[in-house]
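Novice: Sequence plus the predicted model coming up.
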Amino acid sequence: KIKQIVSDGNIEISKAAGIKNGQRILFLNIFSEGKTDVKIEYELPEKPLFNKDEHDFLIICPDEWITDLQPLAEQKEQYGIKTVIVGLNEIYEGKYFAVNGRDDAEKIKYFIKDAIEEWGIKYVMLVGGRKSLKDEWLMPVRYVWLNDRSSSWEYERCFLSDLYFADIYDADGKFSSWDTNNNGYYGEYDHELNGKKVADEVDLYPDVYVGRLAARNKMELKKVIENIIEYERNPSSKFNNVVLCGGDLYLHDPWDVAEGEYLLDKIAEEMKGYNIIKLYASSGLNARKINEAINGGAGFVIFEGAGNHHLWATHAKDDEKWIFYYERNILQLKNDYLPIVLTSGARLGTFNRSRECFNWFFVARGKAIASIGPTGLCWIGHGKNVTEMFLGNLHVRLCKRMASRCLLGDAWGEAIIEYLSNFSWRGVAKAFHMKAAEELEIFGDPTLKIGGYERLAAKTNNVLHVGGDGPNNYTKIQDAIDDANDGDTIIVHTGTYNEDLFIDKSLKIIGEGAEIKTNGIVISASDVFIEGFIVEGYKKGTGLLCYGDNISIRNNEIRHFNTSIFVEGSSCHVEENEIKNNECGIWLNGSYGAEIKNNFVTDNWYGVWGEYASSPVIQNNNFSYNAWYAVWMEGKDGQIGGNDFYRNWYCIYLYNSRYFIINNNSIYGNIHGPQFVNSSYNIIEDNTITKNEHYGIYFGWRSIENVIRKNNFIENAQNARDDAGNKWQDNYWSDYIGLKIKLLYLLHIPYYIPKFSFDWHPAIQPQ
């Protein structure tokens, strides 16, 4: 709960509740036109608000379809996603929870709220679309009344938004009805009613990840379910292909940019390691070329252009001849591998019309495994701003997330939250920002594993060579990876290889005098071992993106990236590397059990950065001359031990962290010794902390129940400060008065630690 926010400048504040990395979070966004100091007072709940984990995935459907969805639920259980199917009548009749809500849509939303709190639900799939030519539904929908007042030729008073079913809580943790003025219109913004403009309060941050199968009958549903099961069970190398289709967005505008192509180029940059196939209007785009590319196999097909319910269109720069892609072109597809389709274009995701919905048509006819498109008019920026705002910017963020092969709903939810958190909500643009999030509709399973789950293939243990002589020799590393099988070894011989790599197999890749100049190396497979390379970037991007589990990065020199190593998988090992001259050395992003050992981490802005890291081990590394943080950590159950910290700005900074053991470190000559903010129940022992220019160690606000014992604090500017009253014992203090007057030591005079603490048993000599 935010109690008070005080600033010495002009700031804008927005609060929202949402889900990030599976955790329920209160987001506080502060915007300032200039540099300003902000003080925030808040209090944490005494106990977790959400701690149930009975189910992960809730499927809601008409009662008569429950049996048809059972095979999908069984598959999800096999992959560790605890799934429950609930019929609409079971909701309306109160089988599981008390019934609340003014209409069927609100009853479903209240049910989702109860399912979060009682079952631990994180994913929701709504099953059912339009029932008839009338506005009748197999699965209820919600219309949003947002007035963007943006067009003289078409004015859209309302549009469909399933984000309504995802945004369960407001910033105060209360049910978010999207009708706070109780007038029966939902999600209002500048809605003109009886001569007045009215608005509802919504925060738009998803609290669950929501998708919809807009099926209109059992036959349609069964086909889609069969495709999802097949897709997840049988991954294909065709997934690595990305088809980009686009041209210009605005005829005869003053900007010398074909916005669709410019946007797709930016998306391509975010999908490093994939095989990018560009089909642009400037290079003769047509429907035949699109179908040929999709028939060849693709993991993603992205359309950036215009549209109208049932067709997509674009044109070359300032060329009035339009290029169309119709539903009949979708029917002509003969692809045996199903992509994820992403579209921009007015109302391509609208599924409340008598005509077919372009996005759902891809899925329903078995030509795509999932599809994402706008249910509204789809506003995109002009010129180069197309990548900086509105749906274009949201697409860039979404594609970056999907490229990591996470679950589809995770990509959707995280992209929306990241987008909404990066813009000031003022002026005419506010409506466009809101609409970009509200109209982004997933037609598919939110728990879909992008790219499918890895099969347990037989390991061949062959050896392939790159840059050497003899059989099985290649000139490019990626060619060897493509031809290798799980369990193979690739030896890369002396030379410089200018390649972006995508590793989707369990391989051992060993460098022998080899240097890789790259924009990035994406590792999606598990059990990958990389050793012996110089990996150099272009002072941007990420060197190695580790999405798989049990990846080992060993004995490499990695330099000149924004982030040298990004770890999202579990049980990954980073050992004996030299990591230098990057903005961030190693980034742990929600990872479990990462081990960072015996590395030399120097001259970075950040050495190790951890967010929501669980059980990390950072051991026996040398951190020196890192300009800001040597180790910044938000996590739990970790160890930071046996490291040398020298001449960093901050050596160890724990934020919102619990149950760490920090031991046997040498911390010498840094600007700041270890600091703890909102971090409790940690043990700090057997460290030597010497000649740091500010505090030797500092415990800030809400850092309680930490134990600090048997450390040596020697000649720091101030050896310690404790604002929270932690437990100190048996530490050596170079400025302890008992060292000069032994009688005071014999009388057990404690060592005083400003602001609230004492070491009641200080040591008389270093330990």
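Specialist: Alright, I've got the coordinates.
Novice: When you work out contacts or count neighbours from here on, use the C-alpha atoms and nothing else.
Specialist: Will do.
Novice: Check which helix or strand Met221 maps to.
Specialist: Residue 221: Leu, not Met. helix 218-233 (DSSP states H and E).
Novice: Which strands and helices lie in contact with that helix?
Specialist: Packing partners of helix 218-233 (3 or more Cα pairs under 8 Å, 6 or more residues apart in numbering; DSSP states H and E): helix 66-78, helix 358-364.
Novice: any idea which helix or strand comes after that helix?
Specialist: By DSSP H and E, the next helix or strand past helix 218-233 is strand 241-246.
Novice: name the helices or strands packed onto that following strand?
Specialist: Checking 3+ Cα pairs under 8 Å, 6+ apart, strand 241-246 ends up next to helix 259-270, strand 275-280, helix 287-295, strand 300-304.
Novice: make it 6 Å
Specialist: Other elements packing on strand 241-246 under the criterion 3 or more Cα pairs under 6 Å, 6 or more residues apart in numbering; DSSP states H and E are strand 275-280, strand 300-304.
Novice: of those strands, which approaches Gly468 most closely?
Specialist: Nearest of those to Gly468, taken as Cα to Cα: strand 275-280 at 25.5 Å.
Novice: Give the buried residues for the closest one.
Specialist: Across strand 275-280, burial judged by 16 or more other Cα atoms under 10 Å covers 275-276, 278-280.
Novice: second one coming, line it up with the first:
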Amino acid sequence: MMEYERYAQRKKMIPKKRNDMMNRKIIVFGIILLFTGIMLTPCIATDNARLKEILSPECPLIFVEEPGTLSGYVTDTEMNPIEGACIQVDFHETYREDYSDATGYYHVTDIPLCYCMKNATGSKPGYIPVSVSLAITENTIHDFILASTGPWLYVGGNGLENYTRIQDAIDNASNGDTVFVYDDSSPYVENIFVDVSITLLGEEKNTTIVNGSTNGTGEDPIEYFGIWIAADSVTVSGFTIEGCNLSGILISSNHTSISDIILSHNHNYGIAIGAMNTNQSFEQSGYNTITKCLITQNMGGVWISGHHNTITGNVISSNEIGIIVIFSLNSNISHNRISQDGTGVYLSGSYHTVLSRNNISSNDKGIYSMWTSADRILQNNFIGNNESASTFPGFFRQYFFKLDGQIPYPIRRNIWNENYWDKPRSHPYKSPGLLWFFIDWHPAQAPYSI
């Protein structure tokens, strides 16, 4: 009788063990589905409102439920308010504008929300106009700093009072002055430090050359850069910058505009924005713009940290890494041609980077993304890369950094949408990978004209 009871007891226990094992499997499977759902949810929404999408001939996606606004303050380089400055936002062959009041405040309204970058210009007679490309949201804030038009100082050329060194002219310049550099004395073998809000113009970008390969001791940090910009509201245009010991241009300030520059054969980066120490990147170097530059044959093309920096309309080619966005907030990267780099774009620790309408082609790897949050990769061309894009979310490390106070931003999913992936696709595009991957739910059927 006792043997029968023990046998019956064992028979009762078997279903219980099987149920326990099944419950464990369900729990594990549920956890996997949870993380997969976080990664793959095909939702496109803003932080503050769910927006309705409609088709438009000007822009494929326009959000019309709530229009966007742009507001902020207009000041001079001494931070005094400027009254009567015009702020104009151009888009879709039209514009919206507003004028600053006695406190310098302006508020431009009724701006359509879409994937297009908007060009915003602050201007007033007697001041140098400032333009910036912005991704407008419901409540975008941007401050304009306008430098007054001052005297011109000349470097090179035949003038009796012209300077022979660029640094000497800058040392004698004041806020709002323009330093014009002739190409007949090129190359200028200098390491230039800009600590005043000026416009620095080269006569012609192909022939006005700054060579930063000076034979310094390395004890002075300036010796590592072709041009180090430490003052706010500086404009630089019309140079070739090459051979620098570290980077061609370092921007450690705000509201700087770099355009029409060739940066090549620099030992580290063509242009570096913000702190090279990533522990202090977020609050440094904001609202800088890099446009219409050729950045080629450097170790890295562009390093971006800080906040609200814009890289648009550049050719970035034949670097080990084209663009590095690291511990950066609200970067805008658009309408660039990024090709023949080891990695086209490397994103790490960034928040709300908007990467749109770029031609990313013939790189070993188009985009590599890790530890990023709320980034938007929209309407880019991925053509002829050995690997178009890959991602490593690193949720646990992000949460650790968040709890430890090392990152100030919320942790949200990234959005990949309407990109062109080598060929027309009738189904959503999934990136390579079994566990860490993304899905573009609406891949483009033809490459964009960029």
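Specialist: Yep, it's here. What you see is a predicted model; the values in this text were computed from it and never measured.
Novice: coming back round to it: out of the helices and strands packed on helix 218-233 of structure 1, nearest to Glu583 of structure 1?
Specialist: Nearest of those (Cα to Cα): helix 66-78, 39.0 Å.
Novice: residue range for that closest one in structure 2?
Specialist: Using TM-score structural alignment, none of the residues of structure 2 align to helix 66-78 of structure 1.
Novice: again with stretch 544-559 of structure 1
Specialist: Using TM-score structural alignment, stretch 544-559 of structure 1 pairs with 249-264 in structure 2.
Novice: separation between the counterpart of Ile170 of structure 2 in structure 1 and Ala415 of structure 1?
Specialist: Aligned by TM-score structural alignment, Ile170 of structure 2 pairs with Ile481 of structure 1. From Ile481 of structure 1 across to Ala415 of structure 1, the span is 30 Å (Cα to Cα, to the nearest Å).
Novice: which stretches of the stretch 1-150 of structure 1 form strands?
Specialist: Ranges of strands within the stretch 1-150 of structure 1 are 2-7, 11-20, 23-32, 38-42, 57-61, 83-87, 123-127, 143-144, based on DSSP state E, counting those that start in this stretch.
Novice: what's the neighbour count on Glu161 of structure 2?
Specialist: The local packing of Glu161 of structure 2 (other Cα atoms under 10 Å) involves 11 other residues.
Novice: tell me the secondary structure for it?
Specialist: At Glu161 of structure 2, secondary structure determined by DSSP: H, G, I helix; E, B strand; the rest coil is coil.
Novice: Mind telling me what element the closest residue to it other than its chain neighbours is part of?
Specialist: Spatially, and ignoring its direct neighbours in sequence, Glu161 of structure 2 is nearest to Tyr154 (7.9 Å; Cα to Cα, 6 or more residues apart in numbering). If you go by DSSP H and E, Tyr154 of structure 2 is part of strand 152-155.
Novice: Give me the mean deviation of the helix or strand that comes right after that strand from structure 1.
Specialist: Following strand 152-155 of structure 2 in sequence order, the next helix or strand is helix 166-171 (DSSP H and E). The superposed helix 166-171 of structure 2 is, by mean Cα distance after the TM-score superposition for structure 1, a mean 0.4 Å from where its aligned residues fall in structure 1.
Novice: Show me which positions of helix 166-171 of structure 2 end up buried.
Specialist: 166-167, 169-170.
Novice: residue contacts, Tyr751 of structure 1?
Specialist: 758-759 (Cα atoms under 6 Å, 6 or more residues apart in numbering).
Novice: so how far is Gln675 of structure 1 from it?
Specialist: On the measure of Cα to Cα, Tyr751 of structure 1 and Gln675 of structure 1 end up 20 Å apart.
Novice: Structure 2: which residue goes with Asn663 of structure 1?
Specialist: By TM-score structural alignment, Asn663 of structure 1 lines up with Leu378.
Novice: Report how many residues lie close to that match.
Specialist: Neighbour number of Leu378 of structure 2 under other Cα under 10 Å is 22.
Novice: and if you look at Ile38 of structure 2?
Specialist: Neighbour tally, Ile38 of structure 2, other Cα under 10 Å: 12.
Novice: coming back round to it: can you find the partner of the residue nearest to Glu161 of structure 2 in structure 1?
Specialist: Tyr154 of structure 2 maps onto His465 in structure 1, by TM-score structural alignment.
Novice: hang on, the residue nearest to Glu161 of structure 2 packs against Leu160?
Specialist: No: here Tyr154 of structure 2 does not reach Leu160: they are 10.0 Å apart, not a contact under Cα atoms under 6 Å.
Novice: Comparing the two, which residue is more hemmed in?
Specialist: Tyr154 (21 against 8).
Novice: who's in contact with that one?
Specialist: Contacts of Tyr154 of structure 2 by Cα under 6 Å, 6+ apart are 162, 179-181.
Novice: neighbour-wise, which of these leads?
Specialist: Going by other Cα under 10 Å, Val181 tops those with 29 neighbours.
Novice: mind checking what that residue lines up with in structure 1?
Specialist: By TM-score structural alignment, Val181 of structure 2 lines up with Val492.
Novice: correct me, but its match touches Lys508?
Specialist: No: applying Cα under 6 Å as the test, Val492 of structure 1 and Lys508 come out as separate, 10.7 Å apart.
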